[in-house]
Structures are given as structure tokens and as C-alpha cells.
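[1] Mind looking at a prediction? Sequence and model below.
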Amino acid sequence: MEKSEKISEIIVDMLASKLLGKKSIAIMYCGAVEGVARHLETILRISLGETNIIAISGDYAHNMLLPYISDFVEYTILLSSSRSQGCVNRVRQTLRLLGADLLTLLSKPLQESASYAIAEYKDTIEIDENLYRLSINLANIKLGLRIGAESRRIKRMEGETQISNIAKDVLEAYSKAVEATERCSIVVTTHSLLSIGEELSDIGYLYTTVDKVDMYTRFADSIALFYTTAEEHIVREVLTSIRAHPAYKHITYVKINTDPLTAPLYGLLLALYMRLKKLIAIGKSQVMI
């Protein structure tokens, strides 16, 4: 956990001064990291009330929008999964040609093509793929506290950034939910917890969001449903259709009972624990956290 905390501080130190005063910021994502991008978008919208914030797929932006938005986007943050190097290279090359100001947060391990490209860009931070989403979600919260401290909504997150102090309690509180999730055939999350689903998808779990669950229920006889207290009304609506399906058998409810902006941290601690258990099971126990 200490490693994620250190990485998050590096990210915040690099971003805080660059974002203040900007009128337009783009967050682009390559691969299965939309969750952390949307989390950052939400926090920046609250922290920088008058700034125009857009979060968009890197490939979509590259193919459709970059030549048309580069004149008014003053700063770009590019997020990536470790298997999306092609997208990263395309987007960075185009942004470089357009003269854009850019910070890239790369998930490791990297293939040689991406590693070679790093030398051309000074504002790049590499993060181990096991810690990528946790570190960036934590950085998002710390960034909000640093640049948006006047917001009452942001202030509510104070005291929840020391994950090394809360990890043990979180794992103990949700230990039964973790065991039940490991036996489920599909993981379903609300959109605020998108990064948890993406993390679990990385390690082999079938995953979807609540609005698409109807397309998957015929494949699943057991569901692990991750949501926050603030989203219980959405869950109730979804449960009606799930329970009506003939394939429905069992649902494990994993309710993260905390602020929706900090809830991804708690969920990612559980997902990281499940990832580590899988790595240990296959003999890869030397994982730095």
C-alpha cells in the first residue's frame, strides 16, 4: 500500500500546478481504464468548477476529434492499460505533432515499441499494472483535495487517503463477500465502481455494468454485484429484471458503504487482494504493493 501512496503523490505533484488556471482539460484513455478516467473527470469537474473537462476514448479521439479540439484543449492526461500500447503511441504521436501539453500515465509491463517511445516524452510516469488503478484513484482524490479544497464536496474525502491504515479493516469487513465473489460466474458493477470491474476482468472474471446485465444473465447462474449506498435505487431497478430471468440463481451483494468518490478505493483494495490470491496460487507471490 505504501508504494501506491508514493506513486499517487508523484502524480499529484506533477499535475496540481499544471491544471490550475486551465480552461479546458482532456482525459483520454487507452484500454480498460475508463473507470479511473471517469473518476478523475468527476473529481476535476467538482474541483475546477469553471473548467471544461472531457473524458474520451483515446482511439476515438485520435480517429475522429484530435485535429478539431487541439486548439482549445490546454492540457491532456493520457491513461492506459498495459495491453494498449498501440493506442498510446498513436495518440501521443498525434498530440506531439499538434503541440499539445501532455502527461501520460503508463501501465507496465510495456512492450518494446512502447518502451522505445517513452524516450521521446518527458512527462511520463510508469506504474506497475498491479497497482495502476489503485494508485491513480488515490491520486485523483489527493489531487481534488489539493486543488479543490474550497469545495465542501471535496472536503468530505479528507481522512480517506491513507489506504495503508484502512486496508486491513476493509479486507476483514468484506472477507466473506470476497470469498463469495470468487465463486460467482459474473461480476456486475455500477458505473461509479467501473474500475473494480475492469480490475477483476484483467484477472479473468466475466464483467459487465448494471445497465448491460440483461445481455449476460443467460450466461450466469451467480452474480457478484458491486455498488455504493448512494446507488441502491439503481440496484433495485436492475434486480427486478435479473430475478425474472430463468437462469437466475444467486446474487452476492457487495455494498461499499462510503462516499461514492472514495468507494472505488475500497473496492480496488478488495480486487487487488483477489488479484494477489490468484498470483500466489500460480506461484507468483513476489508482488510489491
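    That came in fine, so what should we check first?
[2] contacts, neighbours, all on C-alpha from now
    Noted.
[3] the helices in the stretch 1-150 of the chain, which residues?
    2-19, 34-47, 58-60, 66-69, 85-97, 112-118, 132-147 (DSSP state H, counting those that start in this stretch).
[4] Just put those in CSV and tack on distance to residue 269 and mean neighbour count.
    What follows is these, written out as CSV (distance: least, Cα to Cα, whole Å; neighbours: other Cα atoms under 10 Å):
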stretch, distance to residue 269, mean neighbour count
helix 2-19, 11, 17
helix 34-47, 14, 22
helix 58-60, 27, 19
helix 66-69, 35, 13
helix 85-97, 26, 17
helix 112-118, 28, 14
helix 132-147, 7, 25
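[5] if I pick residue 190, what's in contact with it?
    By Cα atoms under 8 Å, 6 or more residues apart in numbering, the contact set of residue 190 is 209-210, 226-228, 231.
[6] Pasting the second one now:
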Amino acid sequence: MQLLQRIKNGTPITQSELASLEKIIYEKVEEEAKDFLRETFFKTLYIGYFGSGFAKSAAGILYWPLRQLSNKDVRLTPGEEILYHTLPYHDEDSLVILFAEPGTENLVAKTSDAVRLTGSRMLVIAHPLPEIILSRITGPSITIDYQDLPLAFIIAAAKLATMLSKSIGEIKIRTERVISEYSEISTIYNDLINKYKNNIADISDTIVRVKKVIIYTSPTLEPASNLLHWYLNTVAIESKLATISTLLSDISTSINYLFMETLSLIISTDVEADILREAKFKASLANIRSHLSELVIHTDPLTAPLYASLISNKIYTTVVEKMIKNA
């Protein structure tokens, strides 16, 4: 089944399918990237992305554990910024890890040229690239060619996170936790989905009913929120993405609630509990025409981006199943 057809059908992935996909991708990433990542001398690690959907989400899943565990200068940035505004003006030894969505092939080639000219190094994660593009890439490239491309990108990012955490992670206990949990995605999948099944059912029911969603996200869960936002737009569910603090402003001004019913979905960790309480309190006082739902990931913030992304994938497939049933 082709990628777009699977997206339209909302075909859920089983634990056995996930285990198989995880094994294949982990082996591919290990084979292509281990020598490249063995050299840990670099001033700055740029984790970039071309495309606003699953490439951006995968980049975020790689970024957050490294940002919190390492003393290295780790930056999450759009690929365009790396290409046009960073590499040409910074004389430094940089490492670039670039996630690229279909359609951005020429930008990948141009970035590779810029990396080579500035003495930096680059690892590319992309769908199969044309030979003419591959010939211009000097560093290794990891080809992701599977039915569920967004999920495959997420798994690749998780594997890269474990590899880099081993080499540049500074906090031993927390590094070991990331390595352990990011290496066993399929083994925890069913328990994870079962733990949040009520949230998944309630959120998907409301999305199908109102067909308008604003996802308010904490910084660490932006990868998962962005993935859900992208998924929903592929099936004509009107979705917007904003920070949690924006919700407080929106409630105060009623910008998003005057003329339509909207699901306000907060995706956060326990760390942002105070903002969630304030938002729920103000919403109850404002008498706004909106539904307010929450998805709070009760895990270590280091692993929350990955787990929330798996839940976002499940919310999406549940939404599509319901849409097909109601058609």
C-alpha cells in the first residue's frame, strides 16, 4: 500500500509490524551512521529539517534528549536557515543532521554543497533520492522507503538519539534511560496506547464531530503536536498549532471562539500542569464556544516527545477510522 493511500485509510500499525519496522530501520541507521557519528569533535550540532510535517517532528524527537543531556551546542533549525543564513556566515566545525521530506531534494543538494565548502559534515535522512542528488552528497545518507513514512522517520530519529546520547550525553543515569526506552519502541507500544486509550477515544470523537482543532503544545511535545497537526490536515480536518501560552491569550480575547465550535487540545507534560490548570479555569469563566481537551504525557520529559508522537499517530488513525465509519 502506497504512503498516501495508507494516510487516507488511516491504517493502524500493529505491534508486530512496528517491531519489524523498528528492526529494519535500526539496522539501516546503525550501518549508515555509526562511523559518521563516532567522531564527536564538533562545535555545533545543527538538527535541521526541510518540510513542515514529519521531518520537523523527527528532528524534534532527536533534538530534545540531546539538548537536555549534552553540554554540546545543539540547535534545532529549519534547513533553509542552515543553508542560507548559518553555514555561509559561521566559520566553525559543524555537524548537520538533516531530515528531508519528498519535494525538497534540490535543497538537500544545495545544503550538501554548503556543508562541503565550509568544512562541516552532514548526515541526511530522506526518502529515496535521485542519483543526480546523491552524487552531490558527500556524507552518508539514510534512505527511508516504507509505507508509513512519518512513523519510519520517527523511529530513525529515535535510533539516532540513542547513538548520539551514548557519545555526547553528560548525565549518565538519564542518558541510560533514553538509550533503553528509545531502543524498545515496539515493546512498550501496546501498553502505551492502552494507558491513554480513553484520551485517544475522547479526542478523536471530538475531532470528528467539530472538524476544527487548535493544538496548544508545550515546547518538548511540539514534535508530537506538529505530527498530529500535519496528519489531520491530510484528511481535511482544519488544524492549527500554537504554544500553550497562546491559549491563555486566545481565551482572554476570544479570537478563536466567536464564530465556530473548535476543539482546543492541550498536549503537555506534567511540568506544564500550572498552565493547564489556569487555562481550564479561565475557559470555564469565559463561556466560550469551545471544547477543551488535554493530553498530558506522564513520563520523563526526555522520553515524552517519542511517546506522545506514537499517541498522535494513533489519534490520527482512530480519527480516520471514525470518518470512514460515519461516511
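    Alright, I've got the coordinates. Here the structure is a predicted model, which means the values were calculated and not measured.
[7] Quantify their similarity with the TM-score.
    Scored against TM-score structural alignment, normalised by the length of structure 1, the superposed chains reach a TM-score of 0.80; 277 aligned residues with a Cα RMSD of 3.1 Å.
[8] Tell me which of the contacts of residue 190 of structure 1 persist in structure 2.
    On the basis of both residues aligned by TM-score structural alignment, their matches' Cα atoms under 8 Å, what survives of these in structure 2 is 209-210, 226-228, 231.
[9] which of these lies closest to residue 11 of structure 1?
    residue 228 (26.5 Å; Cα to Cα).
[10] The closest one maps to what in structure 2?
    By TM-score structural alignment, residue 228 of structure 1 lines up with residue 269 in structure 2.
[11] Next up, identify which helix or strand the closest residue to residue 205 of structure 2 other than its chain neighbours is on.
    In space, and not counting its chain neighbours, residue 205 of structure 2 is closest to residue 319: 7.2 Å by Cα to Cα, 6 or more residues apart in numbering. Using DSSP states H and E, the element containing residue 319 of structure 2 is helix 304-326.
[12] packing partners for that helix?
    helix 3-9, helix 54-69, helix 149-168, helix 185-195, helix 197-210, helix 222-234, strand 290-297 (3 or more Cα pairs under 8 Å, 6 or more residues apart in numbering; DSSP states H and E).
[13] Residue 177 of structure 2 maps to what in structure 1?
    Using TM-score structural alignment, the equivalent of residue 177 of structure 2 in structure 1 is residue 156.
[14] brain fart, residue 292 of structure 2
    For residue 292 of structure 2, the residue aligned by TM-score structural alignment is residue 251.
[15] Its match and residue 217 touch, don't they?
    No - counting by Cα atoms under 8 Å, residue 251 of structure 1 stays clear of residue 217, with 11.3 Å between them.
[16] Reformat the kept ones among the contacts of residue 190 of structure 1 as JSON lines; add secondary structure, distance to residue 39 of structure 1 and neighbour count.
    JSON lines is the format used below for these (DSSP: H, G, I helix; E, B strand; the rest coil; distance: Cα to Cα, whole Å; neighbours: other Cα atoms under 10 Å):
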{"residue": "209", "secondary structure": "strand", "distance to residue 39 of structure 1": "15", "neighbour count": "18"}
{"residue": "210", "secondary structure": "helix", "distance to residue 39 of structure 1": "17", "neighbour count": "21"}
{"residue": "226", "secondary structure": "strand", "distance to residue 39 of structure 1": "16", "neighbour count": "26"}
{"residue": "227", "secondary structure": "strand", "distance to residue 39 of structure 1": "15", "neighbour count": "27"}
{"residue": "228", "secondary structure": "strand", "distance to residue 39 of structure 1": "14", "neighbour count": "23"}
{"residue": "231", "secondary structure": "helix", "distance to residue 39 of structure 1": "16", "neighbour count": "15"}
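[17] I'd like these laid out as JSON lines, including distance to residue 183 of structure 1.
    Output for these, formatted as JSON lines (distance: Cα to Cα, whole Å):
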{"residue": "209", "distance to residue 183 of structure 1": "19"}
{"residue": "210", "distance to residue 183 of structure 1": "19"}
{"residue": "226", "distance to residue 183 of structure 1": "15"}
{"residue": "227", "distance to residue 183 of structure 1": "18"}
{"residue": "228", "distance to residue 183 of structure 1": "21"}
{"residue": "231", "distance to residue 183 of structure 1": "24"}
